[in-house]
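Asker: The following block contains a protein sequence and its predicted model.
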Amino acid sequence: MIDTSSPLVRPRRLRSTPAMRRLTSETRLNPAELVLPLFVREGTSEALPITSMPGVVQHGLDSVRRAVTDAASAGVGGVMLFGVPESRDAIGSGATDPDGILNAATRVVAEEVGGALVVQTDLCLDEFTDHGHCGVLDALGRVDNDATLERYREMALVQAASGSQLLGLSGMMDGQVAAVREALDGAGFIDTTVLAYSAKYASAFYGPFRDAVESTLVGDRRSYQLNPGNRREGLHEALVDIEEGADIVMVKPAGGYLDVLADVAAVSDIPVWAYQVSGEYAMVEAAAANGWIDRKRAVHESVTGIRRAGADVVLSYWAVELAGWLNRGDFA
């Protein structure tokens, strides 16, 4: 006779010891699945702290060499470069200047670690325009989608020529993937990878990033970034980018959009990445600084959640630090 007073199913067996928990873990993190975003500022010879992102800095060309060397040593998969120019104009001329800060930094980083990790560049105009939008404006002050595509084509060729192995198309213009892919292939850059920021939402969590790039934005980007309430639209945008020839698609932000990330991952036959954005970083750092959460565990858990939802790779400002913890086996 079966003793019904004792549970027949005991799931806790699989959680009984550290070794058992490690053996049965469904989601594991590896340093190679992490990408470190880096800001490189024109006109500085030293690393400048970003107040709203404790521990993150604006690099100069010398300090970025050290940063990417550390990233390569930690085994992270890549670095994503953002430029912070000294001067800006209506069309973002600095973005296509071969000697502009982003392209100069790309050459430095490619020379330093190009064989050890994937050198990536942000392909967007917002850091380079005096109005702070991701594209050029028409006579009425609206972002002109098709005129912006021409600028993106030009940016793609300069970035690829500077040594970028992967272009991060973050502007959310219609047709940007097809336009950039055509330009790259036409110029012989057939091996340059295109990462489409497909489901990029008009999020409040970008606030500290705008400090990091010294954004001049007036108004908002809701006419081209996605409505935070729209789930199906995020999937639709990813499918469009896949059809246009993207090599990788991205969901951004990550933490607040895990449902969108899971939707895209469920149907995509190409890699799916996610960006753990500045606001997500800043909230954990602020809470940890006040002693309200365990910082190390919170960092690990937040990135694990993004991977669990379906991201193959996570862009995170903690990439190198987290990689170090993983290499030491701190979460075993």
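Answerer: Good, I have the coordinates.

Asker: contacts, neighbours, all on C-alpha from now
Answerer: Fine.

Asker: Who are the contact partners of residue 172?
Answerer: For residue 172, the contact set (Cα atoms under 8 Å, 6 or more residues apart in numbering) comprises 197, 198, 200, 224, 225.

Asker: top of these by neighbour count?
Answerer: Counting neighbours by other Cα atoms under 10 Å, residue 198 comes out on top of these with 32 neighbours.

Asker: before we go on, here's another structure to hold up against the first:
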Amino acid sequence: MIKRPRRLRNTKKIRDLVGETTLIKNDLIMPLFIDETLKGSEKKEITSMPNQYRFSTEGVVEECKEIADLGVPAVILFGIPKYKDEIASSAYDENGVIQKAIRNIKAELGNDLLVIADTCLCEYTSHGHCGLIDYKNNKVLNDETLPILSKIAISYANSGVDIIAPSDMMDGRVGALRKALDENNHTDIPIMSYGAKYASSFYGPFRDAAESAPKSEIKDRKTYQMDYRNSNEAIREIELDIEEGADLILVKPALPYLDIIKIANDNFNIPIGAYCVSGEYSMIEAASINGWINRTDAIIETLHGIKRAGASFIINYWAKEIAKYL
């Protein structure tokens, strides 16, 4: 007798009835770039990321109102400061670009929108790396970077952030941030760790947007971000972050690392999220502009694929648009 699985594909109603993966608004987190050089309602389009913008610390509030009204539950903020130096001092300035943005957003929206702050040095250092640099030995320093990260986390918490998201990939940073937050009366602030962040070629458009490309003699981040050939290493990294106090885990990028999302989801009883990064976004946008793919279908398929792999939430640049679609 012929087996006929196609019976369950005959109509859209049947396909929807038996669909194994569901994408909802609560799965979405919208990334936003905040540029300290912009004023008022001024915004600046990001050339390598069509339809994405930098916002001012004031203008981002209106953007966040729209995001919240659409039912997207959270945003994650990335800053472009006026001033950069060797030690990322503007990142932990209480009047820094992200600190101002957090206060402005929370003053207007309160608990109607979760505000997550990416916690790293790269956007604030003159050399573009995620840690301090020992130029004599041409090395990105690990332990010396942790106090700087802790200062940044505390300043974000003091400004009213809901979740801290360390993306630097320094060893021991989750434990250092948890200790610093707890000692400064921020025991309720969760840590969403970029537990498996790969040294990926898909970050190019983001580095344009955030002006965070490495500029020192150390030309890449391969000494601290993960090797794309490895999966067991990702599990060790995630396990260490959980042991140190991470409340949520991110895998970044998403599409080349669906297997990592799946393995992490199978092995750890903690929310596993994915970051569908700038390069993944821009590839689909470019192919769509050239008429090579159906844009909406490709976006929906991509996000469902990430959910199917086991992601509890997805940081992605289509969050507003997909919320409208859903």
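Answerer: Structure's in. What do you need? Keep in mind that this is a model prediction, so the values were computed, not measured.

Asker: Post the TM-score for the overlay when you can.
Answerer: Once the chains are laid over each other, their TM-score by TM-score structural alignment, normalised by the length of the second structure reads 0.96; 320 aligned residues with a Cα RMSD of 0.9 Å.

Asker: What segments of the second structure are strands?
Answerer: 28-35, 43-45, 53-55, 74-80, 114-119, 133-134, 139-140, 163-166, 192-197, 248-252, 272-275, 313-315 (DSSP state E).

Asker: Pipe those strands into JSON lines and attach distance to residue 231 of the second structure per row.
Answerer: Shown next, in JSON lines, are these (distance: least, Cα to Cα, whole Å):
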{"stretch": "strand 28-35", "distance to residue 231 of the second structure": "25"}
{"stretch": "strand 43-45", "distance to residue 231 of the second structure": "36"}
{"stretch": "strand 53-55", "distance to residue 231 of the second structure": "34"}
{"stretch": "strand 74-80", "distance to residue 231 of the second structure": "26"}
{"stretch": "strand 114-119", "distance to residue 231 of the second structure": "24"}
{"stretch": "strand 133-134", "distance to residue 231 of the second structure": "28"}
{"stretch": "strand 139-140", "distance to residue 231 of the second structure": "23"}
{"stretch": "strand 163-166", "distance to residue 231 of the second structure": "20"}
{"stretch": "strand 192-197", "distance to residue 231 of the second structure": "9"}
{"stretch": "strand 248-252", "distance to residue 231 of the second structure": "11"}
{"stretch": "strand 272-275", "distance to residue 231 of the second structure": "15"}
{"stretch": "strand 313-315", "distance to residue 231 of the second structure": "20"}
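
Asker: looking at these, which is closest to residue 92 of the second structure?
Answerer: For the strands of the second structure, proximity to residue 92 of the second structure was assessed by Cα to Cα; strand 114-119 is nearest, at 9.9 Å.

Asker: can you tell me what part of the first structure the closest one aligns to?
Answerer: The alignment of strand 114-119 of the second structure onto the first structure (TM-score structural alignment) covers residues 118-123.

Asker: Using the aligned residues only, give the average distance of that stretch to the second structure.
Answerer: Taken over the aligned residues, the distance from stretch 118-123 of the first structure to the second structure averages 0.6 Å (mean Cα distance after the TM-score superposition for the first structure).

Asker: ok, and what's touching that stretch?
Answerer: With Cα under 8 Å, 6+ apart, stretch 118-123 of the first structure has contacts from 77-82, 102, 106, 109-110, 113, 152, 155-156, 159, 163-171.

Asker: in it, what counts as buried?
Answerer: 118, 119, 120, 121, 122, 123 (16 or more other Cα atoms under 10 Å).

Asker: Mind picking the two most distant members of those residues?
Answerer: 118 and 123 (15.4 Å).

Asker: Could you check which residue of the first structure pairs with residue 31 of the second structure?
Answerer: Residue 31 of the second structure maps onto residue 37 in the first structure, by TM-score structural alignment.
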